[in-house]
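Colleague: Structure for this input, please:
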Amino acid sequence: MLHRTNEPFTDASPNEGHSLQEVYRSVRVPASGSALRRLFAFVGPGYLVAVGYMDPGNWATSLAGGSAYGYTLLSVALLSSLMAMLLQALCARVGIATGQDLAQLCRDRFPRPVAWGLWLLAEVAICATDLAELIGTAIALKLLFGIPLLAGVLLTALDALLVLWLQHRGMRWLEAFIVAMIALIAGCFLTEIVLADPEWGAVFAGYVPSASLLTDSTQLYLAIGILGATVMPHNLYLHTATVQSRAFGPDERSRREAIRFATLDSTVALSIALLINSAILILAAAVFHTSGHTEIAEIQDAHQLLAPMVGAGTAATLFAVALLACGLTATVTATLSGQVVMEGFLRFRLPPVLRRLLTRLIAIVPAVLVTWQYGESGTAHLLILSQVILSLQLPFAVIPLMLFATDRSRLGALAAPRWQSVLGWTATALIVSVNVKLLFDAIAG
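Modeller: Next up is the predicted model:
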């Protein structure tokens, strides 16, 4: 599989192009001062990754899972988030230790047919992500402003202007926007949970895995959807590139510190994402499942029922505001990921606006067709399907990541420690196993 050489991994040469060149090593890391000050220089890329873990596709799977099975699938959200924290920590390690992103490493270290296959799968994953964000944003525009769903789908193409403006302002502006949006989303759901008043004993019990996850095919389908919506393949490519926006020193000591701080950044950010994802599922379980509404999959239905069932019109408004914020922030993630994948695999750079419009055009076609043919009733099925597609693509990003992160012949002392290697390969085996079972169940009917 890997092209073996005797050379260790080293930072890419100054003449070699880097993905996201406009922000490469653009954030200064102080050489002196307190550890807290140096840590602050690394805070940001983890939050860019975290927004991909709470996109509108996650809403559909969490709403469907919470309304149908109560708090049972909280264990899946927890397990998925723990795997995500581990895998994103390995991404930070690989990006900092090698000076290349995951797409560049796949291009350089795998045979060409393998690299091209991985590129195509990564593009499919990004389009599936973009599809979920597109539909979610269009639904939010309809709920807040009454814009027809089909018109909202077409309007979402304009979000390329937001991404362009943020990229032009610089990495810190981009990260500040993302952090502000995450704070808004968290505030909305904190208020929602207070209004819903869930049974906290049942909530905590939901974090304990249930055997029904493997015996109930519908529950497994939703669980895999949550897995695909939480551990997202394009985020693995993105994180290996964004950690290189920090101008850390080239020596081993500086890189070790960079790995430690980048890991802390992504772990804290993903912990916040876990709380938000849990809040969506808890809200669905507390409001819908306990009242007998066990088939809530459409986001629009959830919004319509929230106000009368919770007893506060504010709940429905906050729900729609949080959805819009999730759609807009996840748009940034998909755009940057698409740029990293195309530049890394193909060494081909497109203007960001053209890249964004191309990705959005590919995603907009199925969204327009489903919206035109089925109206609002088809959006939930499309959202959940997009997350299952992401889960099916995940092994093709995780396995290369693990191969690079554990390759001591090239990373040397910066390779993943044994405990991370064991847990990482265990998570990889679990991801592959649940996807194989899903395919087997689909074939067997």
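Colleague: Please make it C-alpha for all contacts and neighbour counts, starting now.
Modeller: Will do.
Colleague: which residues are in contact with stretch 125-134?
Modeller: 55-57, 153, 156, 233-234, 327-328, 330-331, 334, 337-338, 359-360, 362-364, 367, 382-383, 386-387, 389-390, 393 (C-alpha atoms under 8 Å, 6 or more residues apart in numbering).
Colleague: what about that stretch, distance to the chain center?
Modeller: 11 Å (C-alpha atoms, centre = their mean, to the nearest Å).
Colleague: residues of it that come out buried?
Modeller: Of the residues in stretch 125-134, Ala125, Ile126, Cys127, Ala128, Thr129, Asp130, Leu131, Ala132, Glu133, Leu134 count as buried by neighbour count, 16 or more other C-alpha atoms under 10 Å.
Colleague: any chance of these in TSV, with secondary structure and distance to Arg256 too?
Modeller: As requested, these are exported to TSV (DSSP: H, G, I helix; E, B strand; the rest coil; distance: C-alpha to C-alpha, whole Å):
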residue	secondary structure	distance to Arg256
Ala125	helix	31
Ile126	helix	31
Cys127	helix	35
Ala128	helix	35
Thr129	helix	32
Asp130	helix	34
Leu131	helix	38
Ala132	helix	37
Glu133	helix	35
Leu134	helix	39
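Colleague: Go through these and name the one nearest Ala186.
Modeller: Nearest to Ala186 out of the buried residues of stretch 125-134 is Glu133 (C-alpha to C-alpha; 18.2 Å).
Colleague: Could you measure from that closest one over to Ile364?
Modeller: Separation of Glu133 from Ile364 (C-alpha to C-alpha, to the nearest Å) stands at 10 Å.
Colleague: Give me the residue at the spatial middle of this structure.
Modeller: For the chain, the residue nearest the mean C-alpha position is Gly52 (2.8 Å; C-alpha atoms, centre = their mean).
Colleague: where's the residue nearest to that residue when sequence neighbours are not counted relative to Ala77, distance?
Modeller: The shortest distance from Gly52 to any non-neighbouring residue, by C-alpha to C-alpha, 6 or more residues apart in numbering, is to Ala330 (5.4 Å). Distance of Ala330 to Ala77, computed by C-alpha to C-alpha: 18 Å.
Colleague: Could you also give me the structure for this next sequence, so I can compare it with the first?
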Amino acid sequence: MAFEERSDQAAPSGFASGARQASLDESYRSIAVGGKNPWRRFLAFLGPGFLVAVGYMDPGNWATSIAGGSQFGYTLLAAVLLSSLMAILLQALCARFAIATGMDLAEACREYFPRWVSRVLWVLAELAIVATDLAEVIGTAIGLQLLFGLPLVWGVVVTALDVFLILYLQAKGFRRLEAFVASMILVIAFCFVGQLILARPEIAAVLGGLIPSPEIVTDNRMLYLALGILGATVMPHNLYLHTGILHTRAYALDKKGREQAIKYATIDSSTALGFAFLVNASILILAAAAFYGSGSGQVDDLTDAHALLQPLLGSSLAPILFAVALLASGLSSTVTATLAGQIVMQGFLKLRMPVVARRLITRGFAIIPAAIAIVSYGEKGAAELLVLSQVVLSLQLPFAVIPLVLFSGQKRQMGEHMPPRWLLATTAVIAVIIVVLNAKLVFDFIQAGF
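Modeller: Prediction:
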């Protein structure tokens, strides 16, 4: 289904006008949001936020949070909290931008920037999606190994079959896809609640960890993990994803309809990301209570974390819950990565590709380095690759955040739906912080000779 004319959408004329094809045209404006009952309208908007939120609790988060919690205790909880607050504000800006302009971020980059700039941004966005998929490949393979004893290399190969799950869910409709992801999030949350009950963390220490420590910036290893947490939390592909999937809702295209859509979409994403923060915090708290508190030292490997849980917590249930949550995380994250890939490719290039082909290409780029790392270095290589993938995501983040803030701050594009000054100013500061921290990370790497 083609986009309506810009005049029909009563939106600003800053971007090129004319009929355009939606990135997810099979689901474009397929979900009705009408009715006089505000609660029913809100429920109609409930869903995109959870598709976004699942990317904030994928296996990459596990690697960085477990490494951070086992090595530094509760100190990096502040990084989880600040990253989550950044994510909530950036996704709120995504919702406003998408609904105000009727476009997704990839499409806006293609129309607004010179062609060479948009192509560079497209390549960087694809790299971010591959890095995301790499984390999902390794995480899902580890989950299969822990639950069923499947060798890690074969688990990596099996992950290519998840394309059939995605095809099945998309054939059932977008709401079914959202329901699947939401159910996986509930499984993850249930598993971590059970593990935290067994771990019995110190509440005072947890609350103290929410206060930022100067060590996070001065200690290179801590900064590395903090940036990994940032990259695993505020993920570049989620900015493209959110601005694309909001167009599955058939909200009214007048001023009032857009304002209501912005309100409900913001509540949806903020609620979902608040829930994601609790899950991410639980992962780090579990690692701090089980590993750091017992003097086990740094635990970078998810397999080691799984093996240590039973003797440390005194229950055979703990490692089972860990493995089930990890598998649920990998399966749900793969759905959102595929959707983001469709939005990015079609938005930047106007290129349509069958879901199977798109998924297999992206997964191929993730499977190859994962398989090489596992064959060459074993499980330790997979663990290091998992953490590195999150730092790569953090390095890619400015190239998605800066265009989003730039577009959202222009009256010509946003019209009467301009974001509040405080939101625009705060997200601009977030963009600067991300750039500065990434620059410091690169400088430290160069200084240390990689």
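Colleague: sorry, back to before: could you dump the buried residues of stretch 125-134 of the first structure into a markdown table with distance to Asp251 of the first structure added?
Modeller: Formatted as a markdown table, these follow (distance: C-alpha to C-alpha, whole Å):
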| residue | distance to Asp251 of the first structure |
| --- | --- |
| Ala125 | 35 |
| Ile126 | 34 |
| Cys127 | 38 |
| Ala128 | 39 |
| Thr129 | 37 |
| Asp130 | 38 |
| Leu131 | 42 |
| Ala132 | 41 |
| Glu133 | 40 |
| Leu134 | 43 |
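Colleague: max-length helix in the second structure?
Modeller: When the second structure is parsed with DSSP state H, its longest helix is helix 355-396.
Colleague: In the first structure, what range does that helix match?
Modeller: Residues 352-393 of the first structure are matched to helix 355-396 of the second structure when aligned by TM-score structural alignment.
Colleague: centre of the chain versus the matching stretch, how much separation?
Modeller: From the chain centre to the centre of stretch 352-393 of the first structure is a distance of 16 Å (C-alpha atoms, centre = their mean).
Colleague: and Thr233 of the second structure, how many neighbours?
Modeller: Thr233 of the second structure has 34 neighbouring residues, counting by other C-alpha atoms under 10 Å.
Colleague: what helix or strand does the equivalent of Thr331 of the first structure over in the second structure sit in?
Modeller: When the second structure is aligned by TM-score structural alignment, the residue opposite Thr331 of the first structure is Thr334. For Thr334 of the second structure, the host element (DSSP states H and E) is helix 317-349.
Colleague: Please identify the residue in the first structure that aligns with Ser269 of the second structure.
Modeller: So, by TM-score structural alignment, Ser269 of the second structure is matched to Ser266.
Colleague: helices or strands next to the lengthiest helix in the first structure in the packing?
Modeller: Counting residues, the longest helix found in the first structure (DSSP H) is helix 252-287. Applying 3 or more C-alpha pairs under 8 Å, 6 or more residues apart in numbering; DSSP states H and E, one finds that helix 252-287 of the first structure makes contact with helix 35-42, helix 45-50, helix 56-69, helix 74-98, helix 171-196, helix 299-310.
Colleague: you'd agree Val91 of the first structure is up against Gln244?
Modeller: Rather than Val, residue 91 of the first structure is Cys. No: contact status for Cys91 of the first structure versus Gln244: not in contact, 11.1 Å apart, counting by C-alpha atoms under 8 Å.
Colleague: ok but Ala19 of the second structure is inside a helix, no?
Modeller: No: using DSSP: H, G, I helix; E, B strand; the rest coil, the assignment for Ala19 of the second structure is coil, not a helix.
Colleague: just to revisit the earlier point, go through the longest helix of the first structure and flag the buried ones.
Modeller: For helix 252-287 of the first structure, by 16+ other C-alpha under 10 Å, it's 255-287.
Colleague: Mind telling me what element the nearest residue to Asn220 of the second structure once chain neighbours are set aside is part of?
Modeller: Residue nearest to Asn220 of the second structure in three dimensions, not counting chain neighbours: Asp444, with 7.5 Å by C-alpha to C-alpha, 6+ apart. Following DSSP H and E, one finds Asp444 of the second structure within helix 421-447.
Colleague: So which bit of the first structure is that helix matched to?
Modeller: Against the first structure, helix 421-447 of the second structure falls on residues 418-444 (TM-score structural alignment).
Colleague: The matching stretch vs the second structure, average distance?
Modeller: Stretch 418-444 of the first structure, aligned to the second structure and superposed, deviates on average by 0.6 Å (mean C-alpha distance after the TM-score superposition for the first structure).
Colleague: Please name the residues that touch Ala305 of the second structure.
Modeller: Neighbours of Ala305 of the second structure in contact, by C-alpha under 8 Å, 6+ apart: Ile66, Val299.
Colleague: same deal with the one 4 residues further on?
Modeller: The contact partners of Leu309 of the second structure, taken as C-alpha under 8 Å, 6+ apart, are Ala290, Ser315, Ala318, Pro319.
Colleague: Out of those, which end up buried?
Modeller: Buried among these by 16+ other C-alpha under 10 Å: Ala290, Ala318, Pro319.
Colleague: if we can go back for a sec, now the longest helix of the second structure on the first structure. Mean distance?
Modeller: Relative to the first structure, helix 355-396 of the second structure is 0.5 Å off (mean C-alpha distance after the TM-score superposition for the first structure).
Colleague: Against which helices or strands is that helix packed?
Modeller: In terms of contacts (3+ C-alpha pairs under 8 Å, 6+ apart), helix 355-396 of the second structure is packed against helix 59-72, helix 115-148, helix 152-158, helix 162-172, helix 220-233, helix 236-245, helix 317-349, helix 421-447.
Colleague: compared with the first structure, how much does the first one deviate?
Modeller: Yep, that's helix 59-72 of the second structure we're talking about. Per aligned residue, helix 59-72 of the second structure averages 0.3 Å (mean C-alpha distance after the TM-score superposition for the first structure).
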